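the sequence isn't on hand, but the structure is:
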């Protein structure tokens, strides 16, 4: 069920994008500069064109599918936590500390000219 609603949601999103891009531009940001005393959503009246009505229908359907997906996701996760879904804990491997050098050994890296094996220097 969730997949069907999700596919419908995605198709509505693409249709809504297309409907908005196909509408006639009236110029000006947020309705400024439009002649006719303001129209569309800014004046609270219904849109006058068929594309405007299609856009409103697609927007309402998009919001409905968004709410439906939210309800479906909430029902899936009700009463369970992430820890319940993990199952039995896996054993953790033991970590041992690295061996330290024997007596007299140096913890410093070898000198730049030192090419031999790592042996303590006798200074």
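Happy to help now that I have it. Note that the structure is predicted; figures quoted are calculated from it, not measured.

hey, let's count contacts and neighbours off CA atoms from now on
Fine.

can you give me the buried ones in the host helix or strand of residue 57?
Element membership for residue 57 (DSSP states H and E) is helix 50-77. Using 16 or more other Cα atoms under 10 Å as the test for burial, helix 50-77 gives 52, 54-56, 58-59, 61-62, 65, 68-69.

and these as a markdown table, adding distance to residue 34?
Converted to a markdown table, those look like this (distance: Cα to Cα, whole Å):
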| residue | distance to residue 34 |
| --- | --- |
| 52 | 16 |
| 54 | 21 |
| 55 | 20 |
| 56 | 20 |
| 58 | 24 |
| 59 | 23 |
| 61 | 28 |
| 62 | 28 |
| 65 | 33 |
| 68 | 37 |
| 69 | 37 |
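
this is the comparison structure:
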């Protein structure tokens, strides 16, 4: 289901790009150069602009659908559970978390472990 929505989302993105590029240029930035632009009170509703609005609405719809699907997939797990060595991700598989080369840590040294947080004067 997620892959189908993602493929439709990508096709809509490409179609939206093409429809925007095919539209007539107004001449200036923010519609200041032409007759009925985005900033004027009355704009021409051509078939291409209606298609662009439809594609934009469908693109937003698929974006929301993908967000809902991703939220449902990750609702039962926390990011912190996956990062901690004793979290649910390592307990469920029975494997240990991978160690860094050389046995180091990603955390900065703390004063309790004998490390110093101040730079040395060389």
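Good, I have the coordinates. Since the model is a prediction, treat every value here as computed from it, not as a measurement.

residue 58 of the second structure maps to what in the first structure?
The equivalent of residue 58 of the second structure in the first structure is residue 61 (alignment by TM-score structural alignment).

how much space separates its match from residue 8 of the first structure?
Residue 61 of the first structure sits 9 Å away from residue 8 of the first structure, going by Cα to Cα, to the nearest Å.

before we move on, what about residue 79 of the first structure?
Taking Cα to Cα, one finds residue 79 of the first structure at 28 Å from residue 8 of the first structure.

comparing those two, which residue is more hemmed in?
residue 8 (15 against 8; other Cα atoms under 10 Å).

what is the host helix or strand of that one packed up against?
Here residue 8 of the first structure sits within helix 2-22, counting by DSSP H and E. For helix 2-22 of the first structure, the packing partners by 3 or more Cα pairs under 8 Å, 6 or more residues apart in numbering; DSSP states H and E come out as helix 50-77.

mean per-residue distance, the helix it packs on to the second structure?
Compared with the second structure after fitting, helix 50-77 of the first structure deviates on average by 0.3 Å (mean Cα distance after the TM-score superposition for the first structure).
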